[in-house]
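[1] A predicted structure for the sequence below; I have some questions about it.
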Amino acid sequence: MSTSIPAFGHFFPKNCLCHKQLGQVGCPRPFYKEPSNCYYYQFWSWRETYCYTIKGVPDERQFSDPPDGPGDSRYQWKIGIYNTTAAQLDRDPFETQDSGPPMPYELPDRTVLLPIDKCPNRCYGRGWCVRPNDPPHETACKCLGFFKGKMCEEPLNEHCYQNCSGRGTCSGGWCKCDPGYWGLGCTRSKAYTADVWLPHPTKLKVYVYDIPEHIAFKKPWHDLPALLDTMYLAEVAFMDQLLGDWGVRTENPWEANLFVVSTYTIYYTGNIGFPAKHFSTVFNYVRTRFPFWNMTAGRNHVAIATNDRGCCDLYKLARQQPELQQPIKLVHFAQAGRFGRGGASGSDPAYEAAVREFQRLRPGAHSVLEDDEGAEGAVAGGGADLGIDRVRFRGIPAYSLDSLRMEREPCFRPEQDVAIPNYLERSWLQHIKAAYEWVAPPEGAAGPGRMRHKPLERKYLFHFHGFTKPDMAYSGGVRQGFFAMYSNITREDMAINKGNGAEWMLQSRFCMAPLGYGWGIRLTQAMHTGCVPVLVQDHVYTAFWDLLPYEKFSVRVTRHNLHRLFDLLEAITPEQLADLQQGLADYHMNFVWHPDVGGLAYNNTITSLHRRLLNLWTALFRSST
């Protein structure tokens, strides 16, 4: 297959044969009935996917250069159809039927994809060829993320750590090191051998594996929409600082007590994909080529998953793939599993616990539990066959069986894993300057000054801007209940879906921070803008929960009390609000990943890892099975 287009996906149509090949690994047979579990985004929205074939050309000669416009008669356009009957019979359900070209025939930036030969030097194989729909309609190369220039001829050095530390050259996001240096960012210069592993007994010593590019690497941005969002790049920020932190990092693995495995999972899974398959690939590489994994069964290894639901799917596989459970995980989504009574070997205790609650809420539901689709439909409609005799939370709509299961999934082990804040790009630093200021101590007083919350006019009591979905698994029902109860509120001091962005948060005293399908971005945004976060996240550990005194700068509200939300906020006195705002001033930098402005997110992550190491030495890590 030609690789003239950087990646298959929704925005960049491909040859239908390429989709067929990708399906062999992107959505294998176990996922035919549940395409939302597929490894690749494209199969989640197959009914919206366009592809094409070249007329009269055998399969082995099909390629993915796009048509020369929507009217190119050499091409037959097709659209995906999902064959439910085939899926039930365990046959490939991802089929196509003839259609016209996608309309409007353009990419999100209003450009038209052209055959690569239409651009000079075929963009050096580092981009794709486009023509703007708007004047002057000049054909140009659209470069992959690691290159720039009219023909994508220039590498972008910032995609290599510290421009390869001045010891090499950056090409395509990969360092070509000078003689005598190697490793990520050309940071290594010594090799060590030993007969005995003797980890340092007091100091944290971290060894970073040099994972080859074909196993795990920062890929250039492509057309998977989620990968264009910088809020998932905490792993990149963490690794960039760790590589230069020789107070913690060691070149000698024989003295290391923690081993970091750079998986760059978000580049492989997108925001709502699942990391288990990629983690398995990387972990297998490490444990079969280095001796250190097997010395603790991987429990002193560290991996990062910043995707929406973090490591939920890893912990579901505890019995099938115990090696996936062992390493310490750095995640944004730190949901603790809740099972109640244990299930039989090989069972799904989260599902069994959800079934029990589902039956408790709707006694008639047991008659359809054998058919998940029937149960889901009956609950969504509140059907008479089931009869809803109990409300789970006042004001919040009925929950489906699957939503109950998802909120009981084990996604985080507090004694082992670390909850870290998401990344916000540098443009958010200006909002910190708008929200806080440094004040010197009073004249004659001893000690340094301190940050304080600026006395801005915050005319809104409350701010939340966002959307919701019918699926109650989204936000655990918080957004659905919130909009059901408050969407029609007319109070002037409530900024509910009036506008998004920091400018609204800077004008508000309290900002709601619910979940999405996994973690939510609004806690970090609130800390940057001086808006007291109102956390409505039941059963979820927040970032650095064991390091930071959340009671000093945030408000916790459970779903049980969501119907009393504004009563609770209005009961907070001006003096109590001032204390919370001072707490924001004292602790907001703990959520910032940029070290040059005093961001402490990396420092806190290292402190948390040291604590997890002590937990390991104290035998507090639970069994993986």
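    In hand now; what should we look at? Residues are numbered from 1 along each chain as shown.

[2] rest of the way, CA atoms for contacts and neighbours
    Will do.

[3] pretty sure residue 620 is in a strand, no?
    No. Counting by DSSP: H, G, I helix; E, B strand; the rest coil, residue 620 is not found in a strand; it is coil.

[4] Can you show me the helices along the stretch 351-500 of the chain?
    For the stretch 351-500 of the chain, the helices defined by DSSP state H, counting those that start in this stretch occupy 372-381, 401-408, 429-435, 478-486.

[5] Pull out the buried positions in the last one.
    Buried positions in helix 478-486, judged by neighbour count with 16 or more other Cα atoms under 10 Å: 478, 479, 480, 481, 482, 483.

[6] do the second one as well
    Burial within helix 401-408, assessed by neighbour count using 16+ other Cα under 10 Å, is assigned to 401, 402, 403, 404, 405, 406, 407, 408.

[7] Same question for the longest one.
    Neighbour-count burial for helix 372-381, counted by 16+ other Cα under 10 Å, picks out 375, 376, 378, 379, 380.

[8] re earlier: is it possible to export the helices of the stretch 351-500 of the chain to TSV including distance to residue 607?
    Output for the helices of the stretch 351-500 of the chain, formatted as TSV (distance: least, Cα to Cα, whole Å):
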stretch	distance to residue 607
helix 372-381	44
helix 401-408	29
helix 429-435	24
helix 478-486	32
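
[9] got a list of contacts for stretch 166-184?
    Here stretch 166-184 makes contact (Cα atoms under 8 Å, 6 or more residues apart in numbering) with 146-147, 155-157, 159-161, 163-164, 185-189, 210, 218-220, 243.

[10] Against that first model, consider the following:
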Amino acid sequence: MSFQLSQRWFHQIIILQMLVAWAQGSKKDLFEELWGLGKSASKQSGRRVLSHDLTMDEIFNYWQKMYGRWPSATFEQYLAEYRQRVDGAGRSWGTPKTDEELLDIYYFLRNRTQVPHAPGWTPERDKCGPVCHLYGTCNQELGICGCPRGRKGPDCATPVRTSCQEYCLYDDECHRIIREWCINECNGRGTCVGGVCHCYPGYFGADCSLSIDYDGGQGGRGPGATVLLAGLGYTDNPRGPRIYMYEFPPEMNLWGQLWVDRPLNVILWERFMSLGLREVDPAKADYFFIPGCARRCNKWDEKFQFIIEHYGQYWNRNHGRDHIMTHPGDWGRCERSWTDTFDSFVANVTMLQHWGITVDRSTETHHALFNSCYIPNQDILIPPMCGDMYWQYENNVWHPYRRHSPILKTTLASLAGSICGWNSAEEPPCRKRYYSLGVRAALWQLRDTPGFQIAKRVPNIGQSMAESEFCFAPTGAGYGKRNVISVTLGCMPVIISDHVTQPYEPFLNWNEFGVWIPESDVKDTEVILRGLTPQQKAEKMEKLYCAARHLSFTTVYGGLFEGDTGEFDAVATLVHILRTRKRHPGVPDHKLMEVDPEFADLMACKHHNSTTAATDIDETPARPPTPPLPLAGITSKVQTTIDDEAYPQRTVTTAHWIKDANGKEAGQRDSSGGDMVAQASPPPRQLCLFNGDVVLYADHEVPEPSDITIKRDMRPGQCMPRNGNRPSGFPPGGSIMCPPTGPITKCERNV
């Protein structure tokens, strides 16, 4: 049965959850857990952020500064003219409340602004006719006029009533003309309305990065060829892989909010280009990227049909096996946000997702979506990227700030969060058997055990995790985030999830830097964690540091570790996986590091030069190897599974192994009730750092910050905030390695 996540249904569920939380007196906790609103306004240096829709006065002022630049008299004339227009229509002067009102003021300003056009473009050469560029953007390859939300028709001249609520999670973040809410800020070659780039004449694409080489003097491919960022010096990354990105009409993926709370899609969209991986000639592409949206996207059928109609020859080339798409929803491909008609279409696509269950457990859990949702050797389990994660990361034990205030490990193991259901106050026995596969309920029994901190809420979850040696990382209603958060904070993750692939597995062995306990052995958790020797834990911590770099989006948010160049971060790791798969077609993932030394060095966080031997960044002395552990993948319930073939190196830790390796007394609680001793964190390392209290220079009415202001407000070594108007401060090009202003071609490439 097809499962389609209705946008309106999802919105109503969110509202219902908030009302329930309000009634339970936990409204603040819910908002902080959902959207990471744990930062107070005072930590933003008192500067106002454009975090809500602008009033009409603010829209005029913003437009004048960014695009209009009219003489003062002309500006005042236009302002008075539009006031009369609003009064004549019987509307109030304030914030546009509908798409129709937003487009009315937008077109009023845009059509009075002189804008440039692409080199060689003329109205006669435009494939969509002379009217399209006034209201929308013409795809000069296909001759399709792409419209902003609120317009339709072959030239976007026809108004259509649309509901912001239908496409966006928040009504107050839907009606915007702020350029930062568009992909790559439209590359300075268009204006942004409601999250859609309205490109200057002749430019096209979701970010206005494309144009036609009409006279054959721009791209070297001859007259009529498509050019990427013409005139800005864009060059391909010679290492590849070359990725062709499909350009869909805006209503298929740009009418809704791309960011919401899971912006993986838009970050990869921008990063692939800033890394020099985007290819405009589909015949030369190694991969084809199908842009999605956030988790509220129900336009997959239309996208797939569009690909078949316009790019069928490239789809048929490998029957979709060279196509990749993101699905950051709770259950990945099991959400099936498409109809049954396209099941076969999606079957061969590489899904970049967060939910890694490989075995059908729907009967056991009474939940249809706990099915085999992840395909090993095809899909890639990418670390979750959510807006509520990164504000905790200055608690990272390796953060240079820890030099003056080191994190002390005072707890053996911790878990803070819902036990029986998302944002539920329920305690075991739980009604929902599927939630965390029952693991959280089992761990609840340890809440009064010395050395353990098991709670539904703690004042600061990031600090609580950083102060723990081990952090339980169970799943939730679908995928969990605690596995990645714990690693990045410097806490060894405890995985108790049979047949659930972990991020970047099998390239990372999670039992080497954490502890993977079979669900059948959850009763032995205390013995296992107490039974590990100091040397074994030190070996895990050493490997944890490298894993943290692979699982963190440091090139997006800023460095978390000293000396981190970003070359091993989550985006770089994904690119290397795609590149290595392309080099070695047909080789299963678990053998790629055997056949490709460069990739093996990358996963070990070593610099690799094809002419010299790999060098270890940390240059730490070698430690004795960890004793071999028994293979996982076989439990008492499932005798043979796909895991045995896909993850032959996966290991687990059991009480039996602990006692065999460390003695029969291993794991016993000492007389003091615990075996923890406060320990300082490893020596910190410095870099351009992630700034959780980032200073946001976002208000268009505030002048650019002076050097004195920056020195006063920014701590030494912090990354200069690139763009405070974007959700979560994401910079243009999706990378802190891009300049604060200027074209994306100036972004530093490290992959």
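    Yep, that arrived. Since we're looking at a predicted model, the values are computed, not measured.

[11] what's the TM-score for these two chains?
    Between these two chains, after superposing, the TM-score reads 0.58 (TM-score structural alignment, normalised by the length of structure 1); 420 aligned residues with a Cα RMSD of 4.5 Å.

[12] Leaving out the residues flanking it, which one is nearest to residue 608 of structure 2?
    Excluding its sequence neighbours, the residue lying closest to residue 608 of structure 2 (Cα to Cα, 6 or more residues apart in numbering) is residue 614, at 4.6 Å.

[13] could you give me the residues in structure 1 that the helix or strand harbouring the one you found aligns onto?
    Assigned by DSSP states H and E, residue 614 of structure 2 belongs to strand 612-616. Across structure 1, nothing matches strand 612-616 of structure 2 (TM-score structural alignment).

[14] what helices or strands is that strand leaning on?
    Under the contact definition 3 or more Cα pairs under 8 Å, 6 or more residues apart in numbering; DSSP states H and E, strand 612-616 of structure 2 sits against strand 606-609.

[15] If we use 10 Å, what do you get?
    Identification of packing neighbours for strand 612-616 of structure 2 by 3 or more Cα pairs under 10 Å, 6 or more residues apart in numbering; DSSP states H and E yields helix 597-603, strand 606-609.

[16] quick one: buried residues of the shortest one?
    If you call a residue buried by 16+ other Cα under 10 Å, then strand 606-609 of structure 2 has these buried ones: 606, 607, 608.

[17] The first one now?
    Judged by neighbour count using 16+ other Cα under 10 Å, the buried positions of helix 597-603 of structure 2 are 598, 599, 600, 601, 602, 603.

[18] Trace residue 393 of structure 2 over to structure 1, please.
    Using TM-score structural alignment, residue 393 of structure 2 pairs with residue 431 in structure 1.

[19] Tell me the spacing between that match and residue 439 of structure 1.
    To residue 439 of structure 1, residue 431 of structure 1 is 18 Å away according to Cα to Cα, to the nearest Å.

[20] Specify the local secondary structure of the nearest residue to residue 52 of structure 1 once chain neighbours are set aside.
    Sequence neighbours aside, residue 77 is the residue nearest to residue 52 of structure 1 in space, at 4.4 Å (criterion: Cα to Cα, 6+ apart). With three-state DSSP as the basis, residue 77 of structure 1 sits in strand.

[21] Could you check which residue of structure 2 pairs with residue 593 of structure 1?
    In structure 2, residue 593 of structure 1 lands on residue 553 (TM-score structural alignment).

[22] Now do the same for the alignment partner in structure 2 of residue 538 of structure 1: helix, strand or coil?
    By TM-score structural alignment, residue 538 of structure 1 lines up with residue 498 in structure 2. Here residue 498 of structure 2 is coil, with the state taken from three-state DSSP.

[23] my guess is residue 498 of structure 2 meets residue 438, correct?
    No. When contacts are counted by Cα atoms under 10 Å, residue 498 of structure 2 is not listed as touching residue 438 (11.5 Å).

[24] which residues do the two both contact?
    residue 519 (Cα atoms under 10 Å, 6 or more residues apart in numbering).

[25] ok so, going back, could you double-check that the match of residue 393 of structure 2 sits in contact with residue 506?
    Yes. Under the contact definition of Cα under 10 Å, residue 431 of structure 1 touches residue 506, with a separation of 7.9 Å.

[26] coming back round to it: out of the buried residues of helix 597-603 of structure 2, the closest to residue 405 of structure 2 would be?
    Nearest to residue 405 of structure 2 among the buried residues of helix 597-603 of structure 2, counting by Cα to Cα, is residue 603 at 30.3 Å.

[27] my guess is that closest one meets residue 576, correct?
    Yes. Taking contacts as Cα under 10 Å, residue 603 of structure 2 lies within contact range of residue 576: 9.4 Å.
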